[in-house]
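S.K.: Pasting a predicted model and its sequence here:
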Amino acid sequence: MRALAAAVLLFALTACSGGDTEKSSDSTAGLKVPAGITLSEPGTEKKVGESLAIGYPSADDEAGTALALGVTRVDKAPRRDLSLYRIPAGMQPYYVRVMVGNRGPAEASFPEGLPWWLHVAGDTLTPATAVPGRFAKCAPPKVGRTLAAGATAKGCLLFLVPRGTAVESVDFQPGGVTTAVRWRP
């Protein structure tokens, strides 16, 4: 019986002493968030006109950076603005004005372009449509494959959605749908 009690006590002490493998509360994994920046969690929703900050590509990435993001306007585009271009029948163009600022500490990489999506009725995500570089009515943010720490880019994204379809949100989605933050009109 004493042997059993000793084994249980030894097991309990071993289980409680696992602290050597845990990180201390003052050491954090992930990116070093610049002073004055509070990161929003995936799933955060804002109103158009508000901004937020996220860890990019995620807050857990030590090589990541903090991005400040905002959607300032969502407008139906006048068809006359696009009279020189072929818009598919039954589609409604939207101008979405956005801002992306890299607050550091690292460079942000966008190998596939900025991950902005228009979320429309029917739980459908629509990507931005490429526009000619000289289209002044909706010039995209000047962001290449990277955005340096400290840099900010503002611009307009053109989205084409089926006419009569309600716009539910503008989403910045750096990974799967669970990473999205969104702005509701």
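M.R.: The structure has been received and is ready for your questions. What you see is a predicted model, and the numbers here were worked out from it, not measured in a lab.

S.K.: C-alpha from now on. contacts and neighbour counts both.
M.R.: Fine.

S.K.: After the longest strand anywhere in the chain, which helix or strand is next? Please name it.
M.R.: Using DSSP state E, we find that the single longest strand of the chain is strand 91-104. Next in sequence after strand 91-104, counting helices and strands by DSSP states H and E, comes strand 108-109.

S.K.: Quick one: distance of that next one to the chain centre.
M.R.: Strand 108-109 sits 12 Å away from the centroid of its parent chain (C-alpha atoms, centre = their mean, to the nearest Å).

S.K.: which helices and strands does the next helix or strand after it pack with?
M.R.: For strand 108-109, the following helix or strand on the C-terminal side (DSSP H and E) is strand 116-120. For strand 116-120, the packing partners by 3 or more C-alpha pairs under 8 Å, 6 or more residues apart in numbering; DSSP states H and E come out as strand 124-127, strand 167-172.

S.K.: Could I get these in TSV, plus columns for mean neighbour count and distance to A180?
M.R.: Listed next are the helices and strands packed on strand 116-120 as TSV, based on neighbours: other C-alpha atoms under 10 Å; distance: least, C-alpha to C-alpha, whole Å:
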stretch	mean neighbour count	distance to A180
strand 124-127	16	11
strand 167-172	22	5
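
S.K.: To V8, which of these lies closest?
M.R.: Closest approach to V8 among the helices and strands packed on strand 116-120 (C-alpha to C-alpha): strand 167-172, 51.9 Å.

S.K.: packing partners for the closest one?
M.R.: When contacts are defined as 3+ C-alpha pairs under 8 Å, 6+ apart, strand 167-172 packs onto strand 116-120, strand 181-184.

S.K.: now for those, which one comes closest to A77?
M.R.: Of all these, strand 116-120 sits nearest to A77, with 14.2 Å by C-alpha to C-alpha.

S.K.: That closest one to strand 91-104, inter-axis angle?
M.R.: Using axes from the mean of the first three to the mean of the last three C-alpha atoms, to 10 degrees, the inter-axis angle of strand 116-120 relative to strand 91-104 is 140 degrees.

S.K.: could you check the angle strand 167-172 makes with strand 116-120?
M.R.: Using the same axes, to 10 degrees, the direction of strand 116-120 lies 160 degrees away from that of strand 167-172.

S.K.: Distance check, the spatially closest residue to H119 that is not a sequence neighbour against A166.
M.R.: Counting by C-alpha to C-alpha, 6 or more residues apart in numbering, H119 lies nearest to L125, which is 4.6 Å off, once chain neighbours are set aside. Noted for L125: a distance of 12 Å to A166, by C-alpha to C-alpha, to the nearest Å.

S.K.: take a look at this one as well, against the first:
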Amino acid sequence: MVGGLFLCGTALAGCGSSSHHAAPSPSPSASSGDAGGVASGYPSVSTAPGVALTAPGKALQVGETATVAWQPAQHVTGVLGLTVTGLERTSFEQSFKGWELDDATKSNAPYFVTATVRNDGTTDLGGRPVPLYGLAASGALVEASSFATDFKPCQPSVLPTPFPAGASAQVCLVFLIPNGGALDGVSFRPSQAFDPITWSGLVSSLPSPSAAGKSPAGKSPSAKSPGGKSPGAKVSP
């Protein structure tokens, strides 16, 4: 990791992953029976009375909620209510002022996705990244960028700690669409074999600072490191 900003993975296949930021696994931990009324592709999980998991393959509109079983680690399984609330197109000039970006990063098109996440299970999922991916118009699945410091125009991208049963949080994810492409939607796809749940809707333009009366970040913090240099940017090959 170089400098204060780490932008991971424009195309999902080119991204490194960790236990807390993993690409879809090759095969799911499939449930042997119904979990909240839905079987295919989900890990085995207990759901509260009245909580039914959304059928894999469901196509939703922005503003609609999917209830999903999610296994972010081998011995950690939870249930989330995911509501994608907004899709916004931005630019490096508008939202990344003060950041040092290389040419490879600037060849991508930046988008912000806002969502509400609710813990509908019993497992504390605090500190976990939100399991949503960007869908490029080209068909590529794009992983959310991760930052080594606060990125105030669009945060947080991880769930707060703690995040117990019944908790809810507003999140914001940054997606860099390869080759200046367009964001077509958002996907929950925890494994390659899972039939993804998707969201689509109107992609709006992020209001300009003059239209909003101030910049998206309010001001441009973290633009300079303690040493007086702009933090660097790195995109995984």
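M.R.: Structure's in. What do you need? Computed from a predicted structure; not experimentally measured.

S.K.: returning to that earlier point: the residue nearest to H119 of the first structure maps to what in the second structure?
M.R.: Mapped onto the second structure by TM-score structural alignment, L125 of the first structure lines up with L141.

S.K.: Find the residue closest to the counterpart of G181 of the second structure in the first structure in space, skipping its chain neighbours.
M.R.: Mapped onto the first structure by TM-score structural alignment, G181 of the second structure lines up with T165. Among residues not flanking T165 of the first structure along the chain, A121 sits closest, at 6.0 Å (C-alpha to C-alpha, 6+ apart).

S.K.: ok, the one you found to V161 of the first structure distance?
M.R.: Using C-alpha to C-alpha, A121 of the first structure is found at 10 Å from V161 of the first structure.

S.K.: continuing past the longest strand seen in the second structure, what's the next helix or strand?
M.R.: Longest strand in the second structure, counting residues (DSSP E): strand 76-89. As assigned by DSSP H and E, the chain's next helix or strand after strand 76-89 of the second structure is helix 92-95.

S.K.: and the next element down the chain from that next one?
M.R.: helix 103-106.

S.K.: what's the spacing between that next one and its chain's center?
M.R.: Between the centre of helix 103-106 of the second structure and the centre of its chain there are 20 Å (C-alpha atoms, centre = their mean).

S.K.: Does anything pack onto that helix? Which helices or strands?
M.R.: Counting contacts by 3+ C-alpha pairs under 8 Å, 6+ apart, helix 103-106 of the second structure packs against strand 233-235.

S.K.: equivalent range in the first structure for the strand it packs on?
M.R.: Using TM-score structural alignment, strand 233-235 of the second structure pairs with nothing in the first structure.

S.K.: Quick check: the closest residue to T146 of the first structure other than its chain neighbours vs A148 of the first structure, distance?
M.R.: Among residues not flanking T146 of the first structure along the chain, S109 sits closest, at 4.3 Å (C-alpha to C-alpha, 6+ apart). Using C-alpha to C-alpha, S109 of the first structure is found at 9 Å from A148 of the first structure.

S.K.: And P140 of the first structure, by the same measure?
M.R.: Distance of P140 of the first structure to A148 of the first structure, given as C-alpha to C-alpha: 17 Å.

S.K.: Comparing these two, which shows the higher neighbour count?
M.R.: Shown here are P140 of the first structure and A148; by other C-alpha atoms under 10 Å, P140 has more neighbours (22 against 17).

S.K.: Can you name the residues in contact with stretch 135-154 of the first structure?
M.R.: Stretch 135-154 of the first structure has contacts (C-alpha atoms under 8 Å, 6 or more residues apart in numbering) with 65, 81, 95, 97-114, 131, 133, 155-158.

S.K.: First residue to last residue on that stretch, what's the distance there?
M.R.: Using C-alpha to C-alpha, the end-to-end distance of stretch 135-154 of the first structure comes to 15 Å.

S.K.: same question, stretch 29-40 of the first structure
M.R.: One end of stretch 29-40 of the first structure to the other measures 17 Å (C-alpha to C-alpha).

S.K.: for stretch 29-39 of the first structure, same thing?
M.R.: Stretch 29-39 of the first structure: ends 14 Å apart by C-alpha to C-alpha.

S.K.: which parts of that stretch are buried?
M.R.: L31, K32, V33, L39 (16 or more other C-alpha atoms under 10 Å).

S.K.: follow-up on the earlier one: selection in ChimeraX covering whichever of the contacts of stretch 135-154 of the first structure are buried, please.
M.R.: Filtering those down to the buried ones (16+ other C-alpha under 10 Å) takes a single ChimeraX command:
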select :65,95,97,98,99,100,101,102,103,104,105,106,107,108,109,114,131,155,156,157,158
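
S.K.: circling back: for A77 of the first structure, which of the helices and strands packed on strand 116-120 of the first structure is the nearest?
M.R.: Closest among these, using C-alpha to C-alpha: strand 167-172, at 13.4 Å.

S.K.: mean distance, that closest one to its aligned residues in the second structure?
M.R.: Strand 167-172 of the first structure, aligned to the second structure and superposed, deviates on average by 1.5 Å (mean C-alpha distance after the TM-score superposition for the first structure).

S.K.: contacting residues around that strand?
M.R.: Strand 167-172 of the first structure has contacts (C-alpha under 8 Å, 6+ apart) with 71, 115-121, 180-185.

S.K.: What angle do strand 65-76 and that strand make with each other?
M.R.: Strand 167-172 of the first structure runs at 150 degrees relative to strand 65-76, counting by the same axes, to 10 degrees.
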